[in-house]
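Peer 1: Here is a sequence with its predicted model. Questions after.
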Amino acid sequence: MREAKHIAIVLAAGKGSRMKSDIPKQYMVIGEKPILYYSLQAFQKNTKISEIILVTRIEDLEYCKEKIVKKYNFTKVKEIVAGGKERYNSVYEALKVISKKENLNNDIKTNCYVHIHDGARPMLTQTIIDNCIENVEKYEAIVTAVKVKDTIKVVKDNQIESTPDRNTLWQIQTPQSFEVNMIKSAYKDIIQKIQNKDDNLPTITDDAMILENYNNRKITISEGDYKNIKVTTPEDIIIAECFIASDNK
């Protein structure tokens, strides 16, 4: 088997409606650079990441090429791919590009791994990436996460129904990392089910759910960082700016 290869998929195709801004959140500026810059820079710096696939909206392809990739000399960004309507469509488009570039046989386990990351998580660290690389080579399917700090309630119709054991709860982050053929097969299966209007599917909110609903595969937790927030609302901008300013001191 060939030497392990690690490829990052950075997702930047969202509109960011909860940000209440005309500018997609991934292009908003914090610390004098667009939010998207920071996650791309983290993967660029990591010596074990061989390349990056950037996924964006079709209308932003040229902008990302000129104002992000070329401007900041992200040499590991080998492809800028147009995303789809939903997050899972965007990830699948990137997986198809990787499969074609690597000439992968879909029926054979590879030594190629993908690390799927939200471009709106600017606080990605080398420690997180290294943890993902080490753990995915061991377990083939891992997600970055941190333990929940607060008490969580299950609520229905504004009434508390139950209180899950906090010791069993983790807050899921990205990157989420997988052996490439495994996750591509799962994505292909779930998209076919969605196209066939399978009513039994839950709302898909992350990559792990794709695999969970494909073959109930066990997925291992990789330790994340509480600073690894996703910038979603205006309040998150303030928090991310504080983190970045602190790191730059």
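Peer 2: Now that the structure is in, tell me what you want to look at. The structure presented is a predicted model; accordingly, all values stated were derived computationally and were not measured.
Peer 1: Every contact and neighbour count from this point should use C-alpha atoms.
Peer 2: OK.
Peer 1: can you name the farthest residue from the center of the protein?
Peer 2: Distance from the C-alpha centroid of the chain, by Cα atoms, centre = their mean, peaks at Q159 (32.7 Å).
Peer 1: give the contact list for the residue lying closest to I183 once chain neighbours are set aside.
Peer 2: Spatially, and ignoring its direct neighbours in sequence, I183 is nearest to L211 (6.7 Å; Cα to Cα, 6 or more residues apart in numbering). Residues near L211 by Cα atoms under 8 Å, 6 or more residues apart in numbering: I183, A186, Y187, R217.
Peer 1: nearest spatial neighbour of the spatially most central residue of the chain, skipping sequence neighbours?
Peer 2: The residue lying closest to the centre of the chain (Cα atoms, centre = their mean) is H117, at 2.3 Å. In space, not counting the residues next to it along the chain, H117 is nearest to P175; the distance is 4.4 Å by Cα to Cα, 6+ apart.
Peer 1: Give me the secondary structure label for that neighbour.
Peer 2: Under DSSP: H, G, I helix; E, B strand; the rest coil, the three-state class of P175 is strand.
Peer 1: this is the other structure I want to compare:
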Amino acid sequence: MPRRIAVVVAGGKGLRMQSEVKKQFMVLDGIPVLMRTLMVFDSHPHVDDMVLVVPASDLKFCRDELLAAFDLSTPLHLVAGGVTRQDSVRNGLTHVAGILGDKTSAVVLVHDGVRPFVSAALIDTCLDAAKDTGACIPALQVSDTVKESCDGNTIDRTLDRSKLFRAQTPQVFGLNTILGAFDHAAATGFSGTDEASILEHAGIPVRMVPGERFNIKLTTPEDLDLAGYLLKRKAT
């Protein structure tokens, strides 16, 4: 059975949240967003380890205050992130490789720390798909009409929404596969906006499975309002 390791990345500054508190540390009904995310993976029976990647400046707070206040049962490794998300994920993957004796059968689930509503069912779906293909992400087909504009004021063209999908996390990969793709990105100077784009750049196929509407990334104050609604809905 492969070792399955969740790499949770929490490096956001919360600028769009218009708050002095970083979005991952904002409290939702008494529990910080990041802890809610970690608790989903902690309670999942098919996650063996967790790696939490945060800015170096947040390491002490996470270790001494955030994590100390909650009783997680899954082994958790705290890792300093890098300048970019890509750097941070690579740091997490490098740590995973360092703690494993055999990398060939390991599977990693890279997840945004501010997506606390991911379901156990979606995690299972992604793990199952990655077992067959080696790389899988959840995604939702775009329902709105999407316009392309170079200057932000005038429409240049309308994109075919039947071919457009919004990527979510967890993005699940064989460890050797994603490490090789990151090495290729570093060698070619490529910067991706998510892990799947790094595999795409390396010519590695990535399977998509249906994402979840409420697997939202908390980015704006409006997202927090929706999060509050989702918590109330979950409680009823």
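Peer 2: Arrived safely, thanks for sending. Keep in mind that what you see is a predicted model, and the values were worked out from it rather than measured.
Peer 1: Just say helix, strand or coil for the aligned partner of the residue nearest to I183 of the first structure in the second structure.
Peer 2: Under the alignment (TM-score structural alignment), L211 of the first structure pairs with L199 of the second structure. Secondary structure assignment for L199 of the second structure (three-state DSSP): helix.
Peer 1: what's the distance between L199 of the second structure and G134 of the second structure?
Peer 2: Applying Cα to Cα, to the nearest Å, the value for L199 of the second structure to G134 of the second structure is 11 Å.
Peer 1: One more: V7 of the second structure?
Peer 2: Applying Cα to Cα, the value for V7 of the second structure to G134 of the second structure is 17 Å.
Peer 1: Would you mind telling me which of the two has more residues around it?
Peer 2: V7 (30 against 21; other Cα atoms under 10 Å).
Peer 1: Quick one: average offset of the helix or strand in which the more buried one is found versus the first structure, please.
Peer 2: Using DSSP states H and E, V7 of the second structure sits within strand 4-9. With the two structures superposed, strand 4-9 of the second structure lies on average 0.5 Å from its match in the first structure, counting by mean Cα distance after the TM-score superposition for the first structure.
Peer 1: Now do that strand: which elements does it pack against?
Peer 2: If contacts are counted by 3 or more Cα pairs under 8 Å, 6 or more residues apart in numbering; DSSP states H and E, strand 4-9 of the second structure sits against strand 49-54, helix 85-99, strand 107-112.
Peer 1: Onto which residues of the first structure does that strand map?
Peer 2: Mapped onto the first structure using TM-score structural alignment, strand 4-9 of the second structure covers residues 6-11.
Peer 1: residues making contact with that stretch?
Peer 2: Here stretch 6-11 of the first structure has contacts from 39-40, 43, 48-56, 90-91, 94, 112-119, 133, using Cα under 8 Å, 6+ apart.
Peer 1: rerun at 6 Å
Peer 2: The list of residues contacting stretch 6-11 of the first structure from outside it, by Cα atoms under 6 Å, 6 or more residues apart in numbering, reads 49-55, 113-119.
Peer 1: That stretch: how far from the chain's middle?
Peer 2: Counting by Cα atoms, centre = their mean, to the nearest Å, stretch 6-11 of the first structure is centred 8 Å from the centre of its parent chain.
Peer 1: ok, and for stretch 157-177 of the first structure, which residues are buried?
Peer 2: Residues of stretch 157-177 of the first structure classed as buried: L169, I172, Q173, T174, P175, Q176, S177 (neighbour count, 16 or more other Cα atoms under 10 Å).
Peer 1: Stretch 210-223 of the second structure now?
Peer 2: By neighbour count on 16+ other Cα under 10 Å, the buried set for stretch 210-223 of the second structure is P210, G211, E212, N215, I216, K217, L218, T219.
Peer 1: Of these, just say which sits nearest to A186 of the second structure.
Peer 2: Distances from A186 of the second structure to these, taken as Cα to Cα, are shortest for K217 (26.9 Å).
Peer 1: Quick check, the closest one in contact with G113.
Peer 2: No. Counting by Cα atoms under 6 Å, G113 is not a contact partner of K217 of the second structure; they are 8.6 Å apart.
Peer 1: quick one, what contacts P221 of the second structure?
Peer 2: Neighbours of P221 of the second structure in contact, by Cα under 6 Å, 6+ apart: M17.
Peer 1: can you list contacts of stretch 88-98 of the first structure?
Peer 2: G83, G84.
Peer 1: where in the second structure is the aligned partner of that stretch, by residue range?
Peer 2: With TM-score structural alignment as the criterion, stretch 88-98 of the first structure aligns to 86-96.
Peer 1: average gap between that stretch and the first structure?
Peer 2: Mean deviation for stretch 86-96 of the second structure: 0.5 Å (mean Cα distance after the TM-score superposition for the first structure).
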